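**Student:** sequence and predicted structure, then a few things I'm wondering about:
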Amino acid sequence: MAKLQMFDVVFDGDNTAVYRSGEVVRGFVRIVLGEVKNDVRGIQIKFKGESHTRWSEGDGKNNRCYSAREVYFKEKIICWGKSKNDPGASKLTLESGEHRFPFSFQIPNVPLPFPFESCVGWIRYRIMCKIDRPWKFNHNTERLFTVVGTPIDLNTMPHARIPSHQEATKTVCCLCCAQGPIIVKASTDKGAYVSGESIFVSGTIENNTSREIIDITYKLVQFVTYFSSGGHKTRRTFTMVKDKAPGCKSGEVARMDWKPLILPSIPPSGPQGCNIIKIEYFVEFEGDVSSTPLDAEVKLPVTIGTVPLYQSQYPDPSAVVSEQPSASAATAPPPSYQVAVEGLQEIPSKSGHDYTFGKLMYAPQYPTYNLPASAPTWDPAHPPQQAQSGYYPPKY
């Protein structure tokens, strides 16, 4: 029978592990022993919030690695026994059976970014627990939790109620002879959303070529820019949700009227408080042109927030919104916190050796709303005045 049968971190309450800045994280370290363990100096807990980026470019001798790190908080406590730096620290004994060691930690009451996970960079809030054993490998266990970042209230953003609208013209070349053009127009019903809400997309593709538009794809794409400490950067794109609509033949017009994209649990734009990861979102509306790898497309910038708009639809299709109605977070429907759309992922051990107990499975949680969905009533061919030239998303 193994001496160490259970070693984990348990949060108080419902154990969902979602907290806000300034709140106290409470719980206990649970250790179950199959027999007496007499080689323990102490039990140490670290609380840490940090972000990290890392990627490489080139190959062989030209391979270069870039990285950056930000630390938002870090604290260490001894919840039982002594530290190796304490005078007189010696081996202690833990009897067989279950042991619980309570802890509490107050998250700094400062703006903190939402957690985020990707293969190139992440933002994590972590509890790391260590059974300190003199002259032996230490036992380690870890647990990640979600910190609700700085609220992103869409009601404070002037562009949030304004439809995003873009147009583009594409010429297709065939045997050195230009054909076309293909004229693409697309709109979203507004400029900002929250997870759980529907983005309504409408558009047309005027096909003036001899080729067929096989179909239309409309999707929400996440653009993530990662920065290194030396000023280098790289970008990755991830498709969050997508759907298709019929295309058209040569000389015809493909029309798609207000199709919804229901937003899954995704991180908001930003994230505010982090300087090495930048998240942006675009709705891509594209026609797949037959017999060519090139598509006809437009990109519509949108913002993802955490507090939804109130009265999000235009009451009058011809109206121009000159000011936003006042609102407060108290009138917003409460969100639920849902696991990120990518689901649980295995997180490599921070300690980096085989004495870490169990696999660390984790997914961030984001505020998600259950909001009624209704398509706009205004004609996408004549969007409200503010949308005629599109808008440029704020810089974070």
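**Tutor:** Arrived safely, thanks for sending.
**Student:** only C-alpha atoms from now on, for both contacts and neighbour counts.
**Tutor:** Fine.
**Student:** distance of the residue lying closest to Asp189 once chain neighbours are set aside from Val298?
**Tutor:** Using CA to CA, 6 or more residues apart in numbering and skipping the chain neighbours, the partner closest in space to Asp189 is Pro163 (4.9 Å). For Pro163, the distance to Val298 under the criterion CA to CA, to the nearest Å works out to 14 Å.
**Student:** one step back: look up how far Asp257 lies from the residue nearest to Asp189.
**Tutor:** Distance of Pro163 to Asp257, computed by CA to CA: 14 Å.
**Student:** of the two, who's got more company?
**Tutor:** Pro163 (26 against 17; other CA atoms under 10 Å).
**Student:** surely that one is in a strand?
**Tutor:** No. Pro163 sits outside any strand when classified using DSSP: H, G, I helix; E, B strand; the rest coil, being coil.
**Student:** verify the stated contact: it with Ile199.
**Tutor:** No. Using CA atoms under 8 Å, Pro163 is not in contact with Ile199; the gap is 10.6 Å.
**Student:** list residues touching both of the two?
**Tutor:** Residues touching both Pro163 and Ile199 (CA atoms under 8 Å, 6 or more residues apart in numbering): Thr188, Asp189.
**Student:** which residues of the stretch 151-300 of the chain fall in strands?
**Tutor:** For the stretch 151-300 of the chain, the strands defined by DSSP state E, counting those that start in this stretch cover 165-174, 177-188, 192-194, 198-207, 213-227, 233-248, 253-262, 277-289, 296-305.
**Student:** use this one as the comparison:
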Amino acid sequence: MALPNTYSLRVDILDIVFADDDGEEFRPGDVMQGFVRVVLQHKKSFLDIDIKIKGKSVTHWTKDDKSYASTEYFFKDSWILYGEVQGDKSPKTLSPGEHRFPFQYRLPDALLPPIIRKQSGEVSYNVRVKIHRLNDKPAHKVKRQFNIKRDLDLNVVDDILEPVMRESTQTLTSCCCHVGQVTVMVGIDKGGYATGEPIILSGQVEDDDESTDRYDIHAALVQVTTFKSKEGTLTTRDVMITSVMSGHVACEPRRLSNQAIFLPRDLTPCAFQGCSNIALDYELEIKAYLGGSKPVATLSFPIIIGTIPAHRTIQRPQPPPAFSVRPLPASYHGPRPSDIEGQSASSNGLPPSYETVMKEKQTGGPTEDEKERLSVVSGSTPSSPLVQGDMKHYGVF
């Protein structure tokens, strides 16, 4: 029976496998887990197997015959995965077949930037494994890259939802003669966007030159990368996406109405706050053309690209204040709640209670003092038909 292809090779197979092998993306603070897979066709002797995990940023460029370079490590750790035990450096032997050596590593919970690769610098993360052979022979080695994903929440950026407007007025000339002016006004709906969101453009073009009635607006998203070293800096500009919008100046209204430019979902966010030698920014560059090859106006909008879009908060009405009792004025001399509490109806100026009335009925009627109080409360004498009628209505008499 023939062996699988991976076992029929005459060379060693050395591979790094992550526990979640569907993706190579981790977040700061994650625990990376995996194993090193070694497949041998024959028995092999070696010194040890070591592993190194690191993340770093590197810049390098040359200008005017002078070289610039810088390196920053975000983390760098290594250890013996298999072989040396308590200082024992004697040769180790692996039998033919497949061998797995597990590992795990907790990434720093820090402001780790995402990966980026440019001609003048890069941010990279990788796992490297070496099998050190005997007699100083070249080591077997393998390296695997991985990415860091860090969210950039635009909701924590001040004034990110405020619209931004730019305006430019230029004088048009022909053969050294003044022929008119053109004014270009363009605005964007906010100052930052998440990947995949649309940039909404609006604007207006005004031109008092009657020689042309057509305008073209060219929009370009530019990625601005700044590379740094102790000796100097270098800035590069790369156009990521472009869009062209056209119209007629003579038409009314002469406006751009809610033109959308959708951002790619794989844009690198502006999440390089934890990197000292590389900075990443974006600009939306607008150029206006009036029937020629030279722009009559150029406008620039710095924008922030994040991963979590900004949302407008809903202003909910405030609940009414808690009920409060208005204090009695100082000029009030009537009974107060504190005076009434704990007193009987016969001494606080209030009408008699049901028990008092029933007692009066059983004893032959109220006393002279009680009759006087009843007359004060009801506004009539106790023998008045009104009082008698009221009492009968309530079933007392």
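**Tutor:** Great, that's in hand. The structure presented is a predicted model; accordingly, all values stated were derived computationally and were not measured.
**Student:** tm score of chain vs chain?
**Tutor:** A TM-score of 0.69 describes the superposed chains when it is computed by TM-score structural alignment, normalised by the length of the first structure; 306 aligned residues with a CA RMSD of 2.8 Å.
**Student:** of the strands of the stretch 151-300 of the first structure, which approaches Pro367 of the first structure most closely?
**Tutor:** Evaluated with CA to CA, the strands of the stretch 151-300 of the first structure place strand 192-194 nearest to Pro367 of the first structure, the distance being 8.2 Å.
**Student:** and the residue most central in space within the first structure, what does it touch?
**Tutor:** With distances taken as CA atoms, centre = their mean, the first structure has Pro267 as the residue nearest its mean C-alpha position (2.7 Å). With contacts defined as CA under 8 Å, 6+ apart, the neighbours of Pro267 of the first structure are Phe114, Pro115, Phe116, Ile304, Ala340, Tyr366.
**Student:** again, only this time at 7 Å
**Tutor:** Neighbour list for Pro267 of the first structure: Phe116, Tyr366 [criterion: CA atoms under 7 Å, 6 or more residues apart in numbering].
**Student:** can you check Asp153 of the first structure too?
**Tutor:** Per CA under 7 Å, 6+ apart, neighbours of Asp153 of the first structure: Gly305, Thr306, Val307, Pro308.
**Student:** closest one to Ile127 of the first structure among the strands of the stretch 151-300 of the first structure?
**Tutor:** The closest of the strands of the stretch 151-300 of the first structure to Ile127 of the first structure is strand 277-289. By CA to CA, the value is 22.2 Å.
**Student:** which stretches of the stretch 251-397 of the second structure form helices?
**Tutor:** For the stretch 251-397 of the second structure, helices defined by DSSP state H, counting those that start in this stretch occupy the ranges 337-340, 354-363, 368-378, 385-393.
**Student:** give me the stretch of the first structure that the longest one matches.
**Tutor:** Put plainly, it is helix 368-378 of the second structure. Mapping helix 368-378 of the second structure onto the first structure (TM-score structural alignment) gives no aligned residues.
**Student:** so that helix versus helix 385-393, what angle?
**Tutor:** What separates the directions of helix 368-378 of the second structure and helix 385-393 is an angle of 100 degrees, with axes from the mean of the first three to the mean of the last three CA atoms, to 10 degrees.
**Student:** to what extent is Asp12 of the first structure buried, counted in neighbours?
**Tutor:** Number of residues near Asp12 of the first structure (other CA under 10 Å) recorded here: 15.
**Student:** just give me the match in the second structure for it.
**Tutor:** For Asp12 of the first structure, the aligned position in the second structure is occupied by Ala19, per TM-score structural alignment.
**Student:** gap between its match and Arg144 of the second structure?
**Tutor:** With the distance defined as CA to CA, Ala19 of the second structure ends up 14 Å from Arg144 of the second structure.
**Student:** what do you get for Lys392 of the second structure?
**Tutor:** Between Lys392 of the second structure and Arg144 of the second structure the distance, using CA to CA, works out to 101 Å.
**Student:** try Gly187 of the second structure
**Tutor:** 45 Å.
**Student:** who touches the residue lying closest to Ala19 of the second structure once chain neighbours are set aside in this structure?
**Tutor:** Counting by CA to CA, 6+ apart, Gly34 is the residue found nearest to Ala19 of the second structure once chain neighbours are left out, at 4.5 Å. Gly34 of the second structure makes contact with Val17, Phe18, Ala19, Pro102, Phe103, Gln104 under the criterion CA under 7 Å, 6+ apart.
**Student:** surely the second one meets Gln33?
**Tutor:** Going back to what we said before, that points to Phe18 of the second structure. Yes. Phe18 of the second structure is within contact range of Gln33, at 6.0 Å (criterion: CA atoms under 7 Å).
**Student:** overlap in contacts, the two.
**Tutor:** Applying CA under 7 Å, 6+ apart, one finds that no residue jointly contacts Phe18 of the second structure and Gln33.
**Student:** neighbour count winner among those two?
**Tutor:** For the pair Phe18 of the second structure and Gln33, the greater number of neighbours falls to Phe18 (18 against 14), based on other CA under 10 Å.
**Student:** which strands or helices does the biggest strand by length in the first structure pack on?
**Tutor:** Criterion DSSP state E: the longest strand present in the first structure is strand 64-81. Using 3 or more CA pairs under 7 Å, 6 or more residues apart in numbering; DSSP states H and E as the contact criterion, the neighbours of strand 64-81 of the first structure among helices and strands are strand 42-57.
**Student:** which bit of the second structure covers the strand it packs on?
**Tutor:** With the alignment judged by TM-score structural alignment, the segment of the second structure matched to strand 42-57 of the first structure spans residues 48-63.
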